[in-house]
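**Q** Predicted model, plus sequence, below.
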Amino acid sequence: MPSSAILLRLSALSAFFAANFMSPLSAAHFPGELPADEVLAGRHPFPPSPAVYSAAAVPLRLEGLDRARLGAVPPPGVHPRILLGPDQLPDLRARLRDTNVGRALHANLRQRLDRALRDPAYWGGELFRVLAAGDHAAARALVAEKKGLPPGIGHYQPFATVLTLEALDALLAEDAARGRAVATAIATYAELVLPGIEAELRQPLADDVWRSAPPPDATGWDALGTRTAMGYHQLGYAYDFAHGFMTEAQRASTRHAIAAATHGRLWMGARLPAHFRNWNWIAVALGQPLLALAIEGEEGYDPRVFDLGVRVARDYLTYGVSAQGLSTEAVGYTQFGLVWANPFFVAAQRRGHDLLGHAHHRATLDGYLQTLVPGRDRWLSGGDGGDSGPALWTLAMWSYFFPADPKAAALWRTVVSASPKAAALSGNFHLVEPLLWAADDPALGQPLPADGADLAALGLPAIAHDTERGTLIARTGWDKNAAYLQLENRVDVASFLPGRPKNRRPLA
């Protein structure tokens, strides 16, 4: 994936182009582009995307979906609401208390909060205490002194993630004192970043928050501007979890910041033809409509943002994933985008949009299994991240909402159950969704079934040929000594990758 430095340069380049080559009359977007309002209204200036891959031609596969686990979306103004409702909190608390996976993930949450809020080596705790005191002047002074917000607490987990995790834990613990403190911190933070958001949205290209850039005098902002300030979608999660602890004034302040960043705004991929919405960053950008859902039905909410998000997400699955379940990119690389796409898929499913049952989406389980090499300790797929497999947040989604799916179970067993000392459940990964979707694992810590018997029982073909991706995968079996061969020949890549049984690395 592009480095932060590259993304910063791209943002700066967009701002430079806009400042030097665009007239004020067209500053919100490039000449010839449809305005954001027209895109959000569903207008599309491009010819139809290829009919052979049209979304209408992709069937649904909803068998095995546990709809009860999706829950019902509560009325506007009732929270939490994005991924679960208040009526689901008792069950969540029970799963975090009574299941081995839930206990491990909840312990991880509290360990991370302890480091983020109490480790003197991380000044985010100092900022949190100032925010929780509602001291706007001290917060501005501290951010100015440090020349920016505190660093993130993990890969693409900006400081706002700390607010989310503390709000979630206070909600789980039903701790009113902690809840009121984090509610104040969230509202103060929203007020802290709002002037920068409003200044950025007056800059060129500002109808798309993925290519606008903050003004050079915006205190504490990096070149990603609104995305970093919002924590992508994290300020929305924080509002969702802390809503019950907030005063009306605090809700209004936070809601105003979220509305400023989302109402009438586009994001990466929103202006593209449907069949161009086919790579990882399209999935990442689904954090924008996910953020908007935090204020669903409330003042400042723009329902067009969510509706467009559903169309973009469906296009990503239709064109970015083949009918055989292979992405345009490597298995490991796609997991980065699914950090944001997975919760959006679930949020949309809760609202009646069948994204979990999109046939290409369900087929990714087949793709993950076919690219798993003999030995079950790594994956093989073309592109960056080709030696890693599905991430915890992806497997948690499939295992929780499709609890009887044997393919999801086999993948979970491979990645999570067999990890030494449950290592897959510790670390600085994106934690919220796996925690919300935690379920008991009787096989946790147990060795994998001998000779891949569970994989063989799935009945997957020994030869998998994906004509859309130009990939052929062949194996003699599912045991650790099986021969494995993968051929790939696409417009953008060609490779010949037989796997060695001992170290399972591709031959040069």
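**A** Noted; the coordinates are in hand.
**Q** From now on I want contacts and neighbour counts done on CA atoms only, so please keep to that.
**A** Fine.
**Q** out of everything not next to it in sequence, what's closest to Arg61?
**A** In this structure, Arg61 finds its nearest non-sequential neighbour in Gly357, 4.7 Å apart by Cα to Cα, 6 or more residues apart in numbering.
**Q** whoops, Trp281 was the one
**A** Gly337 (6.1 Å).
**Q** got the contact list for that neighbour?
**A** Asn280, Trp281, Ile282, Ala283, Val284 (Cα atoms under 8 Å, 6 or more residues apart in numbering).
**Q** Helix, strand, or coil at it?
**A** helix (DSSP: H, G, I helix; E, B strand; the rest coil).
**Q** Of the contacts of Gly337, which is the nearest to Ala508?
**A** Ranked by distance to Ala508 (Cα to Cα), the contacts of Gly337 are led by Asn280 at 27.1 Å.
**Q** quick one, what contacts the residue nearest to Ala450 when sequence neighbours are not counted?
**A** Spatial nearest neighbour of Ala450, chain neighbours left out: Asp479 (7.9 Å); criterion: Cα to Cα, 6+ apart. For Asp479, the residues meeting the contact criterion (Cα under 8 Å, 6+ apart) are Pro374, Gly375, Ala450, Asp451, Gly452, Ala453.
**Q** How are the helices of the stretch 301-450 of the chain distributed by residue range?
**A** 303-320, 331-350, 359-370, 392-401, 406-412, 432-436 (DSSP state H, counting those that start in this stretch).
**Q** And the contacts of the last one?
**A** By Cα under 8 Å, 6+ apart, the residues outside helix 432-436 that reach it are Leu92, Leu96, Gly102, Leu105, His106, Leu165, Pro343, Leu392, Trp393, Ala396, Met397.
**Q** mind running it again at 10 Å?
**A** Residues outside helix 432-436 that contact it (Cα atoms under 10 Å, 6 or more residues apart in numbering) are 83-84, 89, 92-93, 95-96, 101-106, 108-109, 161, 164-165, 168, 234, 237, 339-340, 342-343, 392-397, 400, 425.
**Q** now swap in the fifth one and tell me
**A** Outside of helix 406-412, the residues that reach it under the criterion Cα under 10 Å, 6+ apart are 362, 365-366, 368-369, 372, 376, 389-392, 394-400, 402-403, 413-414, 416-418, 441, 443-444, 448-449, 452, 454-455, 457-458, 460.
**Q** let's bring in a second model and compare:
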Amino acid sequence: MISSFNIKRLLSVLIALNAGFCVAQTNSNSKTTQEHPVYNRMDFAKSKLSKVPKAGIHPRVLFSPSDIPDIQNRLKNTEVGKAVNAYMLAELSQTTRNPKVPIGQAVIALSKQDFESFKRLEASFLIDNPAFTDKVFRNSIIAMLRVDALECLLSNNQERGKIVAAAIASWAKNLEPEVEIWRKSLYPNDASRWGSWHALGSYALFATHHLGDAYDVAFNFMSTEQRTQTRRVIAKITNGAYTFANRLPAHLRSWNWVNYSNCLPTLALAIEGEEGYDAKVYQAGVEIMRDYINANYSLKGSSTESLGYTSGGWKDGVPAVLAMARRGDNLMLMPKYQAIKNWQLHVMLPQEGEWLNHGDLGNYPPGFHEIQLMKYFYPSNAIIDYNYQQVTKKMLAKPAEIKEMLFEAVILACDVSKTTNGKWIDYQQGKALQQTLDFFDEERGNLVSRNSWDKNAVQLNFECRPDTYYAGHEHADRGNFNIAALGRLWTPEGMRSPEGKYHNIITIDGRGQGYFPTPGKWLGYYQSADAVFGSCDTKYAYDWFWPKSIVSVDTNSTKFKSPRFALYRAEAVDYQQKYVMERDPHPNVKNKFSGVDFGDSGMWDEDPWPVRIAYNPVQYAYRTAGLVRGKHPYVVVFDDIKKDNQEHLYEWNMMLAADLEIVSIKEEDAAQNFLGPRVLERTNNFYTDIILGSELIPNKEGVYQPAKGEPLLLVRVLQKNNPADIRNYDTRPNPRLEVIEKKDTFSSPGVHLGPGGRTFGTAKRLVIPSRAASPDFKVMIYPFRYGIDPLPQTNFSDTAQLKIKIGEEQDIYQLKKDSTTGKTSFVLQKSGSNSSLKVD
């Protein structure tokens, strides 16, 4: 257990650190980010930045010769170092050092300059379609050759080192003709247009720096000829080169591809001060990285993309930031960089080690590499240490997850903080960090609230992105929410599946919000000691969608003559024939794109000013959601949505974890018994109870029999309207749990509707339908332990007042629906509280 003294010390450090987070601010109405924010040096381990040696001395990019004893010591004497070293040796023995497998045979062929054999062998370990595979898609041989050379350097294995050095030099020589073809192409300096963005045969963007890493650590094993040969290829790639990120203004350098582009300056540094070195490539890289941190992260530390996608970019960002810091450009001191840890902490699920947020890879954790860098240079920061504990547990259990970043993991090997008896510090599921229960990021429209810091806490993650301005990695999920409670996640996010019907939103006649998604509007954040609510307007997201805006480019443009963009031309022709498109006048878009001349580039190097197309227009669409704390916490979700004055099928959707089933479902609607009168007097106080639980709960003759204490989730539908004409009552669908295939109904490369979309397997979805002109959904979600926690009693006979009583606690909502806007506001009065909370 952590001592009270240490808790106080941790808190004092946190307060001091947080004081620096608000130093640098950006003007949300400005198209430029602050170029040189005031840096906060507190708690940064500057002593770990060794002096860069003189030109011609290697290693030099990420570490110096003077660092080698320390790296050796950490690999030998730290828990993480031992695990990383063991995995490195095991992986090398199965790949580059194994003469029985193709990649090992390819190393031998390269070391002998047998290029014919190498090319034949290489075909067996390259992946054809990297964008749609779960395998490592970087060039596996140069990625592992750099690791092989690093191990030789650290173990002083001269014999093996010379073989690896020869293979590296030959690999560079084999790549050289492809570099020369690029240099003679339509875009001879644009590395983003060298081959295809995901191509394995080229080093268009992904991990170009692997060749530089290999040269840097194999330098001392190379002959003069091998050094010259490898240096020449690196110079040919980098000299005068740039990526699409160089062509963007500072405020648009805001997503993971920008971070990926940092491989170019890191590659250039491998020949720093030597023949062919272009210092401008490095200098531009520092500018781009600074702009990325400013443009991509909010003041609260939230990325514009999910944890998973953001960490993907840090595979090139980690070595770049480390290399830059060693040269005096220390971007890890930027307040926004220092704030990232807070976002990572708050979107972690209560059960630890799992994370959830929204967009592509919304169910992925932050990468070990990203937090390892933070831990290495901020060793005493408690929040970083707690986050590092979670990713380290995963790494120790499954080291293969760090394969792509093994090189950096070796160099940065460091342990979590430990007590005097060698135990990991017990942060009590985050409680010892003394953080607030609510994390609200106004810039991102994200509210993460919990009732406590423990593994059984109820956590609500509610989001409506108001900051969207281009077609990116976000999903059609404005107003999406997720719930974790009682030690588990009930409503997960998927890896991709970006369409609205695969999220916790409302669909109308089967159609949800448009994709690519347009912005929502955050209306208010309301907080008291007893409850926290957020309210948003999602109308714009239903009204419009964004195609990739390259489809609006003149189809006779020379842009489509390039192989890089030719695949979009047919789609551009189709869109321009079928749809009415207009440049989106939304303030977000105007603020970002006005006055920007992209030339033939744009976001993703292809998309100019976003264009909008009408999608699913509605009169209004509001969602209010919140967590009500107390002895028995619960969530409420109120929806006001109306398409027009006609009746439609509105479906309130909630994605469920794969192991959940409906344990019980019952509609309290004054139903008539088969042989008798109505059970209840007919009033407006009708509700439907749906109880969800694990599929492993024993089931006897169709009746589930949960054991005492079994975690369950009550979904109480307090209101959902029915057809106005009682004769159409039979068209009213039943609530249901669906098993579905999460299959895209659009096909690559854009959003062209039709068959052929990607599939992401099966999933479960709870659907609460309403056939009405306006459904007026009001839903209560209550996690409880069977036989221990009382069930709520609700009274909603008068739709102007809702009473919720759980045990001895009672909450009263005074509701009012605005006849003009259609939005419901309310005042919440909680029993035992002298104050009320107004949510409008």
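**A** Perfect, I can see it now. Model, not experiment: these values are computed from the prediction.
**Q** quick revisit: which residue lines up with the residue nearest to Arg61 of the first structure in the second structure?
**A** Structural alignment (TM-score structural alignment) places Gly357 of the first structure against Leu333 in the second structure.
**Q** Can you report how many residues neighbour its match?
**A** Residues contacting Leu333 of the second structure under the criterion other Cα atoms under 10 Å number 18.
**Q** Report the contact partners of it.
**A** Pro37, Val38, Tyr39, Asn40, Arg41, Met42, Asp43, Phe44, Ala325.
**Q** can you redo those as TSV with secondary structure and distance to Gly308 of the second structure?
**A** Shown next, in TSV, are the contacts of Leu333 of the second structure (DSSP: H, G, I helix; E, B strand; the rest coil; distance: Cα to Cα, whole Å):
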residue	secondary structure	distance to Gly308 of the second structure
Pro37	coil	27
Val38	coil	28
Tyr39	coil	27
Asn40	coil	27
Arg41	coil	28
Met42	coil	28
Asp43	coil	27
Phe44	coil	25
Ala325	helix	24
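**Q** Can you pull up the most central residue in the first structure?
**A** Trp340 (1.4 Å; Cα atoms, centre = their mean).
**Q** Could you give me the ChimeraX selection string for whichever of the contacts of helix 432-436 of the first structure are buried?
**A** In ChimeraX, a selection of the buried entries from the contacts of helix 432-436 of the first structure looks like this (16 or more other Cα atoms under 10 Å):
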select :83,84,92,93,95,96,101,102,103,104,105,106,108,109,161,164,165,168,234,237,339,340,342,343,392,393,394,395,396,397,400,425
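**Q** and Gly196 of the first structure, what pairs with it in the second structure?
**A** Looks like Gly196 of the first structure aligns to Glu178 there (TM-score structural alignment).
**Q** wait, is its match part of a helix?
**A** Yes: according to three-state DSSP, Glu178 of the second structure belongs to a helix.
**Q** what sits against it?
**A** Here Glu178 of the second structure is in contact with Trp194, Gly195, Gly201, Ser202, Tyr203 (Cα under 10 Å, 6+ apart).
**Q** rerun that using 8 Å as the cut-off
**A** Glu178 of the second structure touches Ser202, counting by Cα under 8 Å, 6+ apart.
**Q** Could you tell me how far it is located from Ile237 of the second structure?
**A** 10 Å (Cα to Cα, to the nearest Å).
**Q** Just the buried ones among the contacts of helix 406-412 of the first structure, please.
**A** 362, 365-366, 368-369, 372, 376, 389-392, 394-400, 402-403, 413-414, 416-418, 441, 444, 448, 452, 454-455.
**Q** can you map out the strands along the first structure?
**A** Counting by DSSP state E, residue ranges of the strands within the first structure are 463-466, 471-475, 484-489, 494-498.
**Q** mind checking how far the aligned partner of Ala341 of the first structure in the second structure is from Trp194 of the second structure?
**A** By TM-score structural alignment, Ala341 of the first structure lines up with Gly317 in the second structure. Note on Gly317 of the second structure: its distance to Trp194 of the second structure, by Cα to Cα, is 20 Å.
**Q** hmm, back to that, now flag whichever of the contacts of Leu333 of the second structure is closest to Val52 of the second structure.
**A** Closest to Val52 of the second structure, out of all of these and judged by Cα to Cα, is Ala325, at 10.5 Å.
**Q** what about the aligned residue in the second structure for Gly367 of the first structure, neighbour count?
**A** Aligned by TM-score structural alignment, Gly367 of the first structure pairs with Trp343 of the second structure. When neighbours are defined as other Cα under 10 Å, Trp343 of the second structure has 19 of them.
**Q** Gly383 of the first structure too?
**A** Neighbours of Gly383 of the first structure (other Cα under 10 Å): 14.
**Q** contacting residues for the closest residue to it other than its chain neighbours?
**A** Nearest residue to Gly383 of the first structure, sequence neighbours excluded (Cα to Cα, 6+ apart): Ala330, at 4.9 Å. Each residue near Ala330 of the first structure by Cα under 8 Å, 6+ apart is listed here: Ser381, Gly382, Gly383, Asp384, Gly385, Gly386.
**Q** what does Ala330 of the first structure align to in the second structure?
**A** Using TM-score structural alignment, Ala330 of the first structure pairs with Ser306 in the second structure.
**Q** Need the counterpart of Lys642 of the second structure in the first structure.
**A** Looks like Lys642 of the second structure stays unaligned there (TM-score structural alignment).
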